[in-house]
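Q: heads up, no residue letters with this:
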C-alpha cells in the first residue's frame, strides 16, 4: 500500500515554497516561487496557485490527503485568514478558502510559520524530547512557536509564541504591526542589514547587502557589522527571556536564514541572555540552532495539519498519513 502524502506550503515575505511530504517528514517533491510581496493581493495568490498547480501536476498528487499551510503572520487559524506584516496587500486574506479551491477541495489547515517551524523542530529537530520550548524563525521577519507540556501550543488563532512583535524598546522605531521597538524591527535580516548600512558598512564588489553579507563582514571583524548583530542578539535575548519567565521554557531553538550566521549571532545572543534570564527558574535556559534547516516550514506545516494540537509529534503525522 502506498503511503499517503500531505501537500505543504511555506509562505513568507521572500518566497512561497511548496512540497509533498510523507509520514516520515521526507520531502518527495518541491515547487517554489518568489513572493510578489509589494504587488496586489491577487498577484500574491496567483504565485501560491502556481506552486500548488506544479505540485498537483505530479503523479504523486493522487496520494495527497490534505494541505498544510505555514504562513508569515499574524494568521487567524479559526477564520482561515492571514495578514502577514511583510505582505501588505494581504489583510484578513481568506487564504484557507482560496487554497482549498485551488487544491480541488482537499482539507486545508493553517498555522503561523513560527508554529510550523516549532512542529518540525519538536518532531525531528533540536526541541525533540523537550516538553517546554520556544522555537524562533529569524529571517525576513521574526516568528516563533511554543511547546508547552509536551504539545505544540498554537493558541486560539495560531499565533501563540509570535515573539517578533514583543516590544523590547519602548522608544524604538515604529513597526508595521502598529507597535514600537519590536524584536522583528531589530533582529530580522533586512533590519540587521539596514542598521549596518546606516552605520557605515558597505557591501563588497558584488553589491550583496544582505544580512548574510553583514555576517561575513562581522566574522572578518568589521565593527559596524558586528555591532548590528550584537544589537539583534540583544533584542532576541530580551524576547526569549521574557517568554521564559512567563511560561518556563527550558530551551530556545533559533532557525531561519539569520541563524546561518552561526557564532556571529549565537555568541552575543548567549551573552545577552545571561543579562536578561536572571531569575532562578530560567537560568538554565539554553539557546541552540535549529536542526531542520530550510525545510522546517514545509515539514512543520505538514505535521501541524495532521496533528493540529501538536499531540504526538512524529506519531501524529505518521498515524494520520
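A: Thanks, I have it. These figures come from a predicted structure and were not determined experimentally.
Q: going forward, measure contacts and count neighbours with C-alpha atoms only.
A: Noted.
Q: packing partners for the lengthiest helix in the chain?
A: When the chain is scanned for its longest helix (criterion: DSSP state H), the result is helix 223-247. Secondary-structure packing of helix 223-247 (3 or more Cα pairs under 8 Å, 6 or more residues apart in numbering; DSSP states H and E): helix 183-187, helix 189-198, helix 211-219, helix 263-276.
Q: Just the buried positions in the last one, please.
A: Along helix 263-276, the positions that meet the burial threshold by neighbour count (16 or more other Cα atoms under 10 Å) are 264-266, 268-270, 272-274, 276.
Q: so after that helix, what's the next helix or strand?
A: strand 286-289 (DSSP states H and E).
Q: wait, what's in contact with the nearest residue in space to residue 241 that is not next to it in sequence?
A: With Cα to Cα, 6 or more residues apart in numbering as the criterion, residue 241 has its nearest non-adjacent residue at 5.1 Å, and that residue is residue 277. Residue 277 makes contacts with 241-242, 244-245, 283, 285, as judged by Cα atoms under 8 Å, 6 or more residues apart in numbering.
Q: try this one side by side with the last:
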C-alpha cells in the first residue's frame, strides 16, 4: 500500500497479536477496525518466561482468539511486539523478557491463518492505530508516543509507517534528555527521566513518601510540591524529546498515550509548553501535540492495521 491507511482486502477480519513485557493479547478485528469482543484473549508473559514458555503463550492466545469466532473470515495476521525487533530475521527480543530473546514469530504463529503474517515494533503499531482510527487521522507526518512504565513510540512519515533498517525506528525512550554523567548512559535517557517508575523514584529521592504512579497522581491533585515538580520534570523531558523529533522529521502532530500520561489532567499541556520552549524553528513549534484518540484497544488496532497493509 502507498500509505498508512489500510485499503479493503478480500476478507472480513484479521488476527491481531500484541506481545508485551507482562502479557500477550490477541483478538480478531474487522477490516473496519472493530475488535470482536468475544475473541479477546490474554496470556501472561513476564521476566521469568523463557522462549519456549513465551512461544506457547503467544500461540495459545492466538488460537483461543480464532476459536472464539470460527465462522468469521480471517485472512491475515498482524503482530506488534515490544522491542527490540529484528525484521530481517523475523524475531523479537523484548527487553523485559530477556530469557525469551530471539523468539521466531513465523514459527510460533505460522499456519494459523491462510494469509500473510506481518510483524512490527509495538510503537509502530500504535502509530498506525492512531493514524487509522485515532488522533493522527489525516496526518502524513506524525509520531505516536506511549508514556507508561517505559517510553516508546512510532513514526508515520510521508503517510507510511517508518520502521527503519531493523524495524526499531521510534525508540524515543532510549534517546538522551540529560547530560551523561559517570558513564551512566541509561539513567540519562528519556525513559529513565520521564516514565512512571523513574518519576516515582525521583520524587522519593526528594522526600516524597508515596509508592506508585497512582499515589503520585493523588499527591499532585492535592497540590504536593514534590509531586508537582516530579510531574513537571517528566512532562518537560517528553516535550524536549518531541521538539527534537519534530525538528528532525518536520512533524504535523504527536499523539501521547500511556497510563503515566494521565498522571495529571494538565500533563499534555505541560508537554506542549516544554516542546514550544525547546523548539528553535517555527515549523517545529507548529507541531500539534495531543492526547491519544484511542482506548485500550490501541495495540490490537495497530496490529490489525499492520495486517491490513500486507
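A: Sure thing, it's come through. Just so it is clear, the model here is predicted, and its values are computed rather than measured.
Q: Checking the contacts of residue 277 of structure 1 against structure 2: which ones persist?
A: On the basis of both residues aligned by TM-score structural alignment, their matches' Cα atoms under 8 Å, what survives of the contacts of residue 277 of structure 1 in structure 2 is 241-242, 245, 283.
Q: of the residues you listed, buried ones?
A: 241-242, 245.
Q: Quick one: map residue 60 of structure 1 onto structure 2.
A: When structure 2 is aligned by TM-score structural alignment, residue 60 of structure 1 is paired with residue 70.
Q: In three-state terms, label that match for me.
A: Per DSSP: H, G, I helix; E, B strand; the rest coil, the secondary structure class of residue 70 of structure 2 is coil.
Q: Need the counterpart of the residue nearest to residue 241 of structure 1 in structure 2.
A: In structure 2, residue 277 of structure 1 lands on residue 279 (TM-score structural alignment).
Q: quick revisit: tell me which of the helices and strands packed on helix 223-247 of structure 1 lies nearest to residue 55 of structure 1.
A: Closest to residue 55 of structure 1 of these is helix 189-198 (Cα to Cα; 29.4 Å).
Q: the inter-axis angle of that closest one versus helix 223-247?
A: Helix 189-198 of structure 1 runs at 140 degrees relative to helix 223-247, counting by axes from the mean of the first three to the mean of the last three Cα atoms, to 10 degrees.
Q: matching residues in structure 2 for helix 189-198 of structure 1?
A: The alignment of helix 189-198 of structure 1 onto structure 2 (TM-score structural alignment) covers residues 196-205.
Q: Just give me the match in structure 2 for residue 303 of structure 1.
A: Using TM-score structural alignment, residue 303 of structure 1 pairs with residue 305 in structure 2.
Q: With residue 24 of structure 1 instead?
A: Going residue by residue (TM-score structural alignment), residue 24 of structure 1 aligns to residue 32.
Q: tell me the SS of that match?
A: coil.
Q: Wait, a helix at the match of residue 303 of structure 1?
A: Yes. Counting by three-state DSSP, residue 305 of structure 2 is part of a helix.
Q: Now do it: how many residues are near it, please.
A: Burial of residue 305 of structure 2, expressed as a neighbour count using other Cα atoms under 10 Å, amounts to 33.
Q: again with the one 4 residues further on
A: Counted with other Cα under 10 Å, residues neighbouring residue 309 of structure 2 total 19.
Q: Could you measure from it over to residue 210 of structure 2?
A: 45 Å (Cα to Cα, to the nearest Å).
Q: and the match of residue 60 of structure 1, how far is that from residue 113 of structure 2?
A: 12 Å.
Q: what span of structure 1 lines up against stretch 93-107 of structure 2?
A: Using TM-score structural alignment, stretch 93-107 of structure 2 pairs with 83-97 in structure 1.
Q: now the end-to-end length of that stretch.
A: 15 Å.
Q: With stretch 152-172 of structure 2 instead?
A: Start-to-end, stretch 152-172 of structure 2 (Cα to Cα) is 6 Å.
Q: That one maps to which residues in structure 1?
A: Stretch 152-172 of structure 2 covers residues 143-163 of structure 1 once aligned (TM-score structural alignment).
Q: Neighbours of the nearest residue to residue 270 of structure 1 once chain neighbours are set aside, how many?
A: Nearest non-adjacent residue to residue 270 of structure 1, counting by Cα to Cα, 6+ apart: residue 287, 6.9 Å away. Burial measure for residue 287 of structure 1: 20 neighbouring residues, criterion other Cα under 10 Å.
Q: Give the next helix or strand downstream of the longest helix of structure 1.
A: That would be, after helix 223-247 of structure 1 and using DSSP H and E, strand 251-255.
Q: mean shift of that following strand relative to structure 2?
A: With the two structures superposed, strand 251-255 of structure 1 lies on average 0.8 Å from its match in structure 2, counting by mean Cα distance after the TM-score superposition for structure 1.
Q: related to what we said a few turns ago, aligned to the residue nearest to residue 270 of structure 1, what sits in structure 2?
A: Checking with TM-score structural alignment, residue 287 of structure 1 has residue 289 as its match.
Q: who's in contact with that match?
A: 253-256, 268, 272.
Q: what would those residues look like in a markdown table with distance to residue 79 of structure 2?
A: Formatted as a markdown table, those follow (distance: Cα to Cα, whole Å):
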| residue | distance to residue 79 of structure 2 |
| --- | --- |
| 253 | 25 |
| 254 | 23 |
| 255 | 21 |
| 256 | 21 |
| 268 | 29 |
| 272 | 32 |
